[in-house]
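[1] Pasting a predicted model and its sequence here:
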Amino acid sequence: MKIAGVLGGMGPLATIDLLNKIVKHTDAKKDSDHVHTLVDNYTGIPDRTAYILGNGENPEKYLVESALKLEAMGASFIVMPCNTAHYFYEKIYGTVKIPFVNMIEEVAKELDGVKKVGLLATKGTYRGHIYENIFNKYGIEIEVPPVDLQEIVNQLIYNLKEGKDNINEVPIDKVLDYFSNLGIDNIILGCTELPVAFEMLNVKGNFLDPTKILALSTIKLMGKTIKKY
């Protein structure tokens, strides 16, 4: 029996969002039709962006610890609903004997024929070139907003993480207008808090949701059927 292992906690809302999307998109008529999942909601993993920017503790050993724990508990493969944490993907991948799905690569596979996309992400994801390092292999160009607009994206992400109730005051429209003015229609919500925030704010657009893409990949790997809407 296959078991999906979720290396989570970065943050808890993003982990719940992945689990919700796995359940929502699985074509299930009874409990046993759903995905058997092991979740390590490891909220103690140090902030990934802070480390990449040179201001925090290295989270690598915590990420490896979680991956090994999931493997020991019987996970058949690992998924990780955190874009910035994929900066450490190779290190984690090298410590486990089970497959470790690369969420960034799963997003790239969805962009068949698309040559340029916009990226909304943490400053750590921007600084670490996490998307560029994968997308270059697929011939997809990444457009990132200028530094002042990156601050707006970061503010939205961390306001949600911190449980603030004023995320509607963050001027995310300025960032979306930037991409619109460049004629970029496809925009990646490259932080797993962003799909949650955009749903709360009811922001509409042609957005690529890595959490949803990862959920669908998980369902497929489990040999389950994706629900058709």
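    Thanks, I have the structure now. Numbers count the residues shown, from 1 in each chain.
[2] make it CA atoms for all contacts and neighbour counts henceforth
    Fine.
[3] Next up, the contacts around Ile167.
    Shown in contact with Ile167 (Cα atoms under 8 Å, 6 or more residues apart in numbering): 156, 159-160, 197.
[4] Correction: the previous question concerned Asp47.
    Asp47 sits next to 56-57, 59 when contact means Cα under 8 Å, 6+ apart.
[5] Please repeat the previous calculation with a cut-off of 7 Å.
    By Cα atoms under 7 Å, 6 or more residues apart in numbering, Asp47 lies in contact with nothing.
[6] Same question for Glu141.
    115-117.
[7] Could you identify the buried members of these?
    116-117 (16 or more other Cα atoms under 10 Å).
[8] dropping in the other structure now:
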Amino acid sequence: MTGRLLRPRLGVVGGLGPRATADFYRKTIDAVPAENDADHISMAILSVPQIPDRSGAVREGNDKPLPWLIEAVEMLNSLDVEIIAIACNTAHHWYDALSEGSRAEIIHIADAAIDALLRQYRGNKAAVMATRGTLHSGFYQQRLQEAGIACRNPIGPAFQDAVDDAIRQVKLGNLEQAKLACAAAFEHCREDGLEAAILACTELPIAAEDMVPEGMLVIDASRALALTCVQRLRNPDRRRNAAM
């Protein structure tokens, strides 16, 4: 338990990967209409790049990352944070298990992203650009279906290969190559007549910067998560109503 002066309000499970966490931090700062430093939200970012590969674990059907994620959530709870954000889409495969043991509310990144999509989109299908593990888990597809939107990724391996490459190149720090791979993925969406896509991997917004095709709605799940966290913390009544 921290002292009251240094209590962080937002806890972030990060490092998955480090650039994606830095991007999430920047978006959280940008979401606050601050006039000075003190207007910003106090937060604790726990960056643990050593958490085992999430995508591979989901596809292989094992829970190797779960003990690490549980410990990260417990550590943030020990700091008495009000809410927790996990700056990794695939890690939300274990959302239920993590939420059950957390005093602080964990904001689900897919809920934030789909809420953002519904505010801007009236169509009935969207692509989900994500790791193979996130897609295998199915939580985006389920939530989209519940919202009346079908997950329709381009058919054939080239689209997912391009998404995988964009993610990998961001992790390697090869941002120009990442942008080219992301542009190729967007082109496959355009060729398939898709007008909306969700960037459902926290590396992808970095790769997508300045690459979004004209006329295509692209939802940044990291930005949606940051905005939701800020809104919940700046409006406690909204948070209470959401919990009812």
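    Happy to help now that I have it. Model, not experiment: these values are computed from the prediction.
[9] still on that earlier bit, out of the contacts of Glu141 of structure 1, who's nearest Gly44 of structure 1?
    Nearest to Gly44 of structure 1 among the contacts of Glu141 of structure 1 is Val117, at 32.6 Å by Cα to Cα.
[10] correct me, but that closest one touches Ser180?
    No: Val117 of structure 1 is beyond contact range of Ser180, at 11.2 Å (criterion: Cα atoms under 7 Å).
[11] out of the contacts of Ile167 of structure 1, who has the most neighbours?
    Leu156 (23 neighbours; other Cα atoms under 10 Å).
[12] Map it across to structure 2 for me.
    Using TM-score structural alignment, the equivalent of Leu156 of structure 1 in structure 2 is Ala166.
[13] Then Ser66 of structure 1?
    Under TM-score structural alignment, Ser66 of structure 1 pairs with Ala72 in structure 2.
[14] how close does the helix or strand in which that match is found sit to structure 1?
    Taking DSSP states H and E as the definition, Ala72 of structure 2 sits inside helix 66-78. In the superposition against structure 1, helix 66-78 of structure 2 averages 0.5 Å from its aligned positions (mean Cα distance after the TM-score superposition for structure 1).
[15] In space, what's closest to the match of Ser66 of structure 1 - neighbours in sequence excluded?
    Closest residue to Ala72 of structure 2 apart from its sequence neighbours, by Cα to Cα, 6 or more residues apart in numbering: Val13 at 6.5 Å.
[16] Surely the one you found touches Pro49?
    No: counting by Cα under 7 Å, Val13 of structure 2 does not reach Pro49; the two are 10.0 Å apart.
[17] Looking at these two, which is more packed in?
    Between Val13 of structure 2 and Pro49, counting by other Cα under 10 Å, Val13 is the more crowded of the two (22 against 12).
[18] residue in structure 1 matching the more buried one?
    Using TM-score structural alignment, Val13 of structure 2 pairs with Leu7 in structure 1.
[19] So its match: helix, strand or coil?
    Recorded secondary structure, Leu7 of structure 1: strand (DSSP: H, G, I helix; E, B strand; the rest coil).
[20] who's in contact with it?
    Applying Cα under 7 Å, 6+ apart to Leu7 of structure 1 gives the contacts 39-41, 66-67, 78-80.
[21] Distance of the closest residue to Tyr62 of structure 1 other than its chain neighbours relative to Pro210 of structure 1?
    For Tyr62 of structure 1, ignoring the flanking residues on the chain, the nearest one in space by Cα to Cα, 6+ apart is Ile45 at 5.8 Å. Look at Ile45 of structure 1 and Pro210 of structure 1: by Cα to Cα, to the nearest Å, they are 21 Å apart.
[22] For these two, work out which one has more neighbours and name it.
    In this view Ile45 of structure 1 and Pro210 are compared by other Cα under 10 Å, and Pro210 has more residues nearby, 27 against 21.
[23] In contact with that one, which residues?
    Applying Cα under 7 Å, 6+ apart to Pro210 of structure 1 gives the contacts 103, 107, 189-190.
[24] and those residues, which of them are in helices?
    Among these, the members falling in helices (DSSP state H) are 103, 107.
[25] Tell me the one of the contacts of Pro210 of structure 1 nearest Thr218 of structure 1?
    Met103 (10.3 Å).
[26] Help me confirm that the closest one comes into contact with Ala215.
    No: at 9.6 Å, Met103 of structure 1 does not count as touching Ala215 under the criterion of Cα under 7 Å.
[27] more crowded one of those two?
    Ala215 (25 against 22).
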